[in-house]
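Colleague: sequence and predicted structure below; questions after.
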Amino acid sequence: MLVKDFDFYLPQEQIAQDPLEDRSSSKLLLLDKETGKLKHEIFKNITQYLKPGDCLVLNNTKVIPARLYGEKEDTGAQIEVLLLKRKENDIWECLVKPGKKMKVGARVSFGEGLLKGEVVDIVEEGNRLIRFSYEGIFEEILDRLGQMPLPPYITHKLKDKNRYQTVYAKYDGSAAAPTAGLHFTKELLEEVRRMGVEIAEVTLHVGLGTFRPVKVEDVLDHHMHSEFYQIDQEAADIINNTKKKGGRVICVGTTSCRTIESAAKDGQLSAKSGWTDIFIYPGYQFKILDCLITNFHLPQSTLLMLVSALAGREHVLAAYEEAVKEQYRFFSFGDAMFITDNIENLDKKL
């Protein structure tokens, strides 16, 4: 299976640079995972395609303002540090630019010394372990000095930090947003609950490994970076009961999908936490997930491979071609897709 088999043409102007004023007014492309049938909608109408007894799985991680700009203490050189993964209380694995200037022992100062860091080790792919020192509460200092780590294809400056957070974000830890959830408003989620759809919250702290380009030719040679996840007993019970009663488990985003599939065994979900490097690509048999709400992903990305595992590569690429033709907005601030089943039967429900 070749990485180039997951390529598609995307005009640059269809990469969304800014979030819409109304989160739920984005376009929604429904894709029947069995037949490949497509239907165009508006996201706020997604309730018409949900049923009582279904379960939405949300990733309640919160993006931290993980991008810091500082100065190397000895030379004054400008240094960019992106927090990737907390290793210990004050030691983080970081992506550093320019990395060649930050050898072990190098020190960097942020915010005129409000926060300081020292490189204590170099790890895989040239990332640095940095020990931070400060007075006060780290999270408060980070909120003051840090910027949201928007993907490199977004060149506009974000006016409101909260627009790169879901409305249900709770637990700090992500270097990127679980973007499928950005389309939900509190009002829309309340409407979902009122119609008898269960909501289960899980946590996966999104790292940049999910978005790194695949640099191998053969899909099977790619290795995912690990990310921390947590599923509590309440969420496991809600999801297991949904399956038991014949309802659909609908993940909001690929991160929610990877979380529950990592903790599934024999068709059951366990309450657990740990690190996952699960890589889902065509041929994978889903253990828990039935349907998926997701954004439109980069060409040749692991995320495009995941959605192709659910709906088939041909169906997905045909849907992407249709989305390009119909001027859908792509990537983090873009429009959404609902990979579902029996669109025709759902139509009859309307």
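Modeller: Looks like it arrived, so ask away.

Colleague: please make it C-alpha for all contacts and neighbour counts, starting now.
Modeller: OK.

Colleague: for residue 55, which non-adjacent residue is spatially closest?
Modeller: residue 198 (4.5 Å; Cα to Cα, 6 or more residues apart in numbering).

Colleague: so how far is residue 250 from that neighbour?
Modeller: The gap separating residue 198 from residue 250 is 10 Å, by Cα to Cα, to the nearest Å.

Colleague: who has more neighbours out of those two?
Modeller: residue 250 (26 against 21; other Cα atoms under 10 Å).

Colleague: hang on, the more buried one in a helix?
Modeller: No. Applying DSSP: H, G, I helix; E, B strand; the rest coil, one finds residue 250 to be strand, outside a helix.

Colleague: alongside the first one, take a look at this:
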Amino acid sequence: MGSGRSDDVTRVTQVGMNRNPVTDDIGVNQSADLSRCYPRGQPGSDRTPDNHKISKSGHHGSTFLEERDSMQKKRKQIVVLPLDAVDLDKEIAAVMKNQILTVTKFMKVGFLGRWEPEIEAALSYIIWKLSVEKNHTTFGMQLLGTRFAGQPNRQRLVMLAVLTIGSRYFKHRWPDISRQWKLGPQAQRAVDWIETTVLILQFLNLLLFLHQGRYPTLTSRLLGLHVEPVRVTRRVGYSFMVRELLWHSFSEILNLALPLINTITIRRWFNWLRRNRGTSGRYQQPIVNPVFTTTTRCAVCNEPPIQPQCIGCTHVFCYYCVQANVLADPQFECPLCGFCSDGTVRNVPL
């Protein structure tokens, strides 16, 4: 009995001398953790502690990197989108102004130049009425998915329109105002100083915006209207693509069919129906040659005739006007009296 107890004590002493307290404790703790996560007899119990620890730390590291990348990307969007929205608003106003210039290009020269500041102010007010006042966001901000944070009250939105539209109108009209009221050079220097100060403040506001990403313009900073992105769930739809394909096919059909249609004949019949004549002009008898005077005008272009020609009626045509129409339609009718030619064109004696 005594010898057995001494052998057991000797073995325990050797185990204690060979034991590493740091690594053995870690191994015991990891084994206990794994035994709780993967009980014996369940899948995954054969995984080693080292592999489990490496995979877990790698997962947390990738998640952190993804979150950091998403935050940086979101910050770039917050900085870039409001600036692009301001440029889009300017382009929308320029497109509307160009449309008005296109519609009124045949009016009296200098008519729009006189009222150009008022027209631009009216267009800006219409855009503000349909976008900011109605939806609390501009058209450019709607296109890029941004808006004014919170619910700005109407007073701040009205002040935004007054400061934005009114400042541009005053800048355009200031030369006329100073000339009409006979203001001296002191007023001009004061206006120049104010304009320089505003430009400096706009530059400083741009630097602050690039750092903070809240107020893209000086007016929005003065009124406390900062911009935030809108979380919109985009749905992929093919209605636009289908519409474009249908319109492309329809345009190809028109390009193929329109050259085959004799529009001149159709126009002649419409003119005949409009005049409601009992007999066609082709049965009219030719009359004497028309008289050419200094007040004579071409029946087609309404200009003094160049190499005057006639087709049998009392009206005079330019050579190129009548030849082009007769070549396209041998039964060309005079646009003034409806006389139908037989394809013969004669010179008018001067």
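Modeller: Received, thanks. Small disclaimer: the values here were computed from a predicted structure and weren't measured.

Colleague: fetch the TM-score of the aligned pair.
Modeller: Superposed pair, TM-score by TM-score structural alignment, normalised by the length of the first structure: 0.18. Supporting alignment: 101 aligned residues with a Cα RMSD of 6.7 Å.

Colleague: ok, back up a step: does the residue nearest to residue 55 of the first structure touch residue 190 like I think?
Modeller: No. Using Cα atoms under 8 Å, residue 198 of the first structure makes no contact with residue 190, being 10.8 Å away.

Colleague: buried stuff in the host helix or strand of residue 190 of the first structure?
Modeller: Element membership for residue 190 of the first structure (DSSP states H and E) is helix 186-194. By 16 or more other Cα atoms under 10 Å, the buried positions in helix 186-194 of the first structure come out as 188-189, 192-193.

Colleague: now the following helix or strand past it against helix 186-194, angle please.
Modeller: The first helix or strand that comes after helix 186-194 of the first structure along the chain, using DSSP H and E, is strand 198-204. Counting by axes from the mean of the first three to the mean of the last three Cα atoms, to 10 degrees, strand 198-204 of the first structure lies at 120 degrees to helix 186-194.

Colleague: packing partners for strand 198-204 of the first structure?
Modeller: When contacts are defined as 3 or more Cα pairs under 8 Å, 6 or more residues apart in numbering; DSSP states H and E, strand 198-204 of the first structure packs onto strand 55-59, strand 227-231, helix 233-244, helix 254-262.

Colleague: mind naming the longest helix for the second structure?
Modeller: As assigned by DSSP state H, the longest helix anywhere in the second structure is helix 49-103.

Colleague: contact partners of the very next helix or strand once past that helix?
Modeller: Note on helix 49-103 of the second structure: by DSSP H and E, the next helix or strand toward the C-terminus is helix 111-114. For helix 111-114 of the second structure, the external contacting residues (Cα atoms under 8 Å, 6 or more residues apart in numbering) are residue 101.

Colleague: got the buried residues for helix 111-114 of the second structure?
Modeller: residue 112.

Colleague: how about the helix or strand following it: buried residues?
Modeller: Per DSSP H and E, the first helix or strand lying C-terminal to helix 111-114 of the second structure is helix 116-130. When neighbours are counted by 16+ other Cα under 10 Å, the buried residues of helix 116-130 of the second structure are found to be 116-117, 119-121, 123-125, 127-129.

Colleague: what's the first helix or strand after helix 116-130 of the second structure?
Modeller: Heading C-terminal from helix 116-130 of the second structure (DSSP H and E), you reach helix 132-135.

Colleague: follow-up on the earlier one: so the helix holding residue 190 of the first structure versus strand 55-59, what angle?
Modeller: Relative orientation of helix 186-194 of the first structure and strand 55-59, computed by the same axes, to 10 degrees: 140 degrees.

Colleague: closest to residue 34 of the second structure out of the buried residues of helix 116-130 of the second structure?
Modeller: residue 128 (64.7 Å; Cα to Cα).

Colleague: pretty sure the closest one contacts residue 161?
Modeller: Yes. In this structure, residue 128 of the second structure is within contact of residue 161 by Cα under 8 Å, at 7.0 Å.

Colleague: related to what we said a few turns ago, between the buried residues of helix 116-130 of the second structure, which sits nearest residue 28 of the second structure?
Modeller: Nearest member of those to residue 28 of the second structure, counting by Cα to Cα, is residue 128, at 71.3 Å.

Colleague: any idea how far the closest one lies from residue 156 of the second structure?
Modeller: Distance from residue 128 of the second structure to residue 156 of the second structure, by Cα to Cα: 13 Å.

Colleague: list the helices and strands the helix or strand hosting residue 197 of the second structure packs on?
Modeller: Taking DSSP H and E as the definition, one finds residue 197 of the second structure inside helix 185-212. Contacts defined by 3+ Cα pairs under 8 Å, 6+ apart place helix 185-212 of the second structure against helix 218-223.

Colleague: contacts for the helix it packs on?
Modeller: Contacts for helix 218-223 of the second structure (Cα under 8 Å, 6+ apart): 156, 159-160, 163-164, 201-202, 205, 215, 226.

Colleague: likewise for stretch 49-60 of the second structure?
Modeller: Counting by Cα under 8 Å, 6+ apart, 30-31, 34 sit against stretch 49-60 of the second structure.

Colleague: now, which of these sits nearest residue 239 of the second structure?
Modeller: residue 34 (55.0 Å).

Colleague: who does the helix or strand hosting the closest one touch, helix- and strand-wise?
Modeller: Per DSSP H and E, residue 34 of the second structure falls inside helix 21-37. Counting contacts by 3+ Cα pairs under 8 Å, 6+ apart, helix 21-37 of the second structure packs against helix 49-103.

Colleague: is it true that residue 227 of the first structure touches residue 273?
Modeller: No. Counting by Cα under 8 Å, residue 273 is not a contact partner of residue 227 of the first structure; they are 10.6 Å apart.

Colleague: comparing the two, which residue is more hemmed in?
Modeller: residue 227 (23 against 16).

Colleague: what secondary structure does the residue nearest to residue 78 of the first structure when sequence neighbours are not counted sit in?
Modeller: In this structure, residue 78 of the first structure finds its nearest non-sequential neighbour in residue 71, 4.8 Å apart by Cα to Cα, 6+ apart. Following three-state DSSP, residue 71 of the first structure is assigned to strand.
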